[in-house]
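Undergrad: the sequence isn't on hand, but the structure is:
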């Protein structure tokens, strides 16, 4: 069992290997800062920030000799002890650009990150296991002969909700930038779509069925099965926080609403556009790395990408990569 850590931001090593740990965070004044390395023996805890932690998010990197580590966020580092201000132009300043992962502290003043092994030894089978309902993934399935309605498929993606548009009831999924729609009367059993009406969204899922028809970025599908995938969305927290309505701080006439993966643009109260949203890695041709927030206009198929900055319960920052300009929004729903 790891030894007790001190108050502040702590890291505990609950693995059997010695870990080298670095952290990244936004310092006062909006300066992105990285620090390292702390060496943690198995079972050891160390305080990496000995003060109340006043940010909801921080970033970390934990490596073992000969091991790898990946994440979508980049900070500057060196092989020796370091404290580096700024997370851009690492190589030009004589530093390495290394990958970090994000941690949500829930805005706690004291927080402990516990490092665990990637894979735990399996427990012996229980001859009479007892499962709580919350331990099981959501699933709805009504099989039909695969290939009877179109091209068979099995893919993972994000369930983005169900809606009624132009008199058509359907449920949607975002899969690798495509819009997958399953319509009532379109080959999917009504019971599957009825179940989906009550599922939370956005939600990582695996779906299987037949592809019935294709459009520009839309695929019409008949569903045979939809199954929740635990921890299947790397951007689950960002996707969840983005849901709702946002108003520009600089131009209060500009607003948009995100529902699932649909983005509805308004100006002066008038609807002006409908886009399909995807979250992923760094925007193309961006001079630095980040989480890409890509929107594709459904009418014209025009796409553009911005980087996510700060995303909280009431504040959203979108960064134009080429210019570094920050667009700030406040939640209005």
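TA: All right, it came through fine. In this text, all values refer to a predicted model and were calculated from it rather than measured experimentally.
Undergrad: rest of the way, CA atoms for contacts and neighbours
TA: Will do.
Undergrad: show me where the protein has helices.
TA: Counting by DSSP state H, the segments of the chain that form helices are 190-196, 236-242.
Undergrad: JSON lines for those, including distance to residue 10 and mean neighbour count?
TA: As requested, the helices of the chain are exported to JSON lines (distance: least, Cα to Cα, whole Å; neighbours: other Cα atoms under 10 Å):
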{"stretch": "helix 190-196", "distance to residue 10": "40", "mean neighbour count": "17"}
{"stretch": "helix 236-242", "distance to residue 10": "22", "mean neighbour count": "17"}
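Undergrad: just so I know, which of those lies nearest residue 47?
TA: helix 236-242 (25.6 Å; Cα to Cα).
Undergrad: quick one: distance of that closest one to the chain centre.
TA: Here the centre of helix 236-242 is set off from its chain's centre by 6 Å, with Cα atoms, centre = their mean, to the nearest Å.
Undergrad: contacts for that helix next, please.
TA: Contacts with helix 236-242, where a contact means Cα atoms under 8 Å, 6 or more residues apart in numbering, come from 202, 203, 258, 279, 311, 312, 313, 316.
Undergrad: returning to that earlier point: ok, which of the helices of the chain comes nearest residue 31?
TA: Nearest to residue 31 among the helices of the chain is helix 236-242 (21.2 Å), distances taken as Cα to Cα.
Undergrad: and the gap between residue 282 and residue 293?
TA: With distances taken as Cα to Cα, to the nearest Å, residue 282 is found 9 Å from residue 293.
Undergrad: what sits in contact with each of the two?
TA: Applying Cα under 8 Å, 6+ apart, one finds that residue 282 and residue 293 are jointly contacted by residue 307.
Undergrad: closest to residue 156 out of the contacts of helix 236-242?
TA: Checking those one by one against residue 156 (Cα to Cα), the nearest turns out to be residue 203, at 10.7 Å.
Undergrad: next one for the comparison:
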């Protein structure tokens, strides 16, 4: 394969059942369109697409789109109230961290667990109360979710949910909450990052340097017992890193990078 990432959408019976958070200009004919802004002014439509990660080493890849079990061909899948676990994929229940909700192209919410970013789309299968519940919450809110795991990629996954509820905050949830905000390195103030929810956006001298998925727990890879640990997984490459959270308050942060053990000191800008 020449490319790793592809963008796709699919319709059934005139209704989109595979579309997502990435918006592009489209037309009903075969097209090559440069740029994804000012679509209407250029007489194009704006449509939502999903991002497909085929992996770092794949030479061939097949994507199969199926309607929900029992749904007539060409019809959107039915909402899952009362549906049995496993209707739309492998049954899935987990404690997660809410990332965000948006309605750009298609209504969707995302959350993090264990270095993976999960997406749930408003395609008729997840009840509306689940979206309403998540949309009312701030990024970084701890949740318990229940549903079906529809598809798993390298660092992301698609889920259909039956329920989502705020769970009691743990000590690790509280530490992640303390990391929220904009920080700069004491040793090199040009090195900065912003934590929102369970994502860290890194910059250097104002230039974007990549995003990482975060989690805080009592272990990280082979390290266990002297935490708490901050686990960071790069969005694009999948490389992962472990840190001990040595100290954090509303203004200062000290991380110990493992396995070298060097201390990294940061101060908050906001």
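TA: Sure thing, it's come through. Since this is a predicted model, take the numbers as computed values, not measurements.
Undergrad: re the thing from before, now the buried members of the contacts of helix 236-242 of the first structure.
TA: Buried residues within these, defined by neighbour count using 16 or more other Cα atoms under 10 Å: 202, 203, 258, 279, 311, 316.
Undergrad: wait, isn't the last one in contact with residue 326?
TA: No. In terms of Cα atoms under 8 Å, residue 316 of the first structure does not count as a neighbour of residue 326; the distance is 9.9 Å.
Undergrad: residue 277 of the first structure reaches residue 292, doesn't it?
TA: No. In this structure, residue 277 of the first structure sits apart from residue 292 without contact. The criterion is Cα under 8 Å, and the distance is 10.1 Å.
Undergrad: ok so, going back, and the furthest pair within the contacts of helix 236-242 of the first structure?
TA: The largest separation in those, counting by Cα to Cα, is between 203 and 316 at 21.1 Å.
Undergrad: quick check: chain neighbours aside, which residue is closest to the residue nearest the centre of the first structure?
TA: Per Cα atoms, centre = their mean, the C-alpha nearest to the average position across the first structure is that of residue 235, at 0.6 Å. For residue 235 of the first structure, the nearest residue in space outside its immediate sequence neighbours is residue 279; the separation is 7.1 Å by Cα to Cα, 6 or more residues apart in numbering.
Undergrad: tell me who's in contact with the corresponding residue of the second structure for the one you found.
TA: Matched to the second structure by TM-score structural alignment, residue 279 of the first structure sits across from residue 216. Residue 216 of the second structure makes contact with 172, 173, 175, 176, 228, 229, 230, 231 under the criterion Cα under 8 Å, 6+ apart.
Undergrad: residue 216 of the second structure and residue 90 of the second structure: what is the separation?
TA: For residue 216 of the second structure, the distance to residue 90 of the second structure - Cα to Cα - is 26 Å.
Undergrad: corresponding residue for residue 226 of the first structure in the second structure?
TA: That one, residue 226 of the first structure, aligns with residue 164 by TM-score structural alignment.
Undergrad: hmm, residue 136 and its match touching each other?
TA: No. Taking Cα under 8 Å as the definition, residue 164 of the second structure is not a contact partner of residue 136, at 12.0 Å.
Undergrad: which one's more surrounded, the two?
TA: Using other Cα atoms under 10 Å, the more surrounded residue of residue 164 of the second structure and residue 136 is residue 164, with 20 against 9.
Undergrad: not counting sequence-adjacent ones, nearest residue to the more buried one?
TA: Among residues not flanking residue 164 of the second structure along the chain, residue 145 sits closest, at 4.4 Å (Cα to Cα, 6+ apart).
Undergrad: over to residue 11 of the second structure?
TA: Distances taken as Cα to Cα, 6+ apart place residue 17 nearest to residue 11 of the second structure, at 5.7 Å, with adjacent residues excluded.
Undergrad: and that neighbour, what helix or strand is that in?
TA: Under the criterion of DSSP states H and E, residue 17 of the second structure resides in strand 15-18.
Undergrad: closest to residue 209 of the second structure among the contacts of residue 216 of the second structure?
TA: Using Cα to Cα, the shortest approach to residue 209 of the second structure within the contacts of residue 216 of the second structure belongs to residue 231, at 17.9 Å.
Undergrad: quick one: closest of the helices of the first structure to residue 177 of the first structure.
TA: Ranking the helices of the first structure by distance to residue 177 of the first structure, with Cα to Cα as the measure, places helix 236-242 first at 14.2 Å.
Undergrad: over in the second structure, find the residue span the closest one aligns onto.
TA: Under TM-score structural alignment, the counterpart of helix 236-242 of the first structure in the second structure spans residues 173-179.
Undergrad: can you check stretch 97-107 of the first structure too?
TA: Residue span in the second structure matched to stretch 97-107 of the first structure, by TM-score structural alignment: none.
Undergrad: now do that stretch: distance to the chain's middle.
TA: Averaged over its C-alpha atoms, stretch 97-107 of the first structure has a centre that lies 12 Å from its chain's centre (Cα atoms, centre = their mean).
Undergrad: likewise stretch 145-154 of the second structure?
TA: On the basis of Cα atoms, centre = their mean, the separation between the geometric centre of stretch 145-154 of the second structure and that of its chain is 12 Å.
Undergrad: do stretch 173-185 of the second structure as well
TA: Averaged C-alpha coordinates place stretch 173-185 of the second structure at 18 Å from its chain's average position (Cα atoms, centre = their mean).
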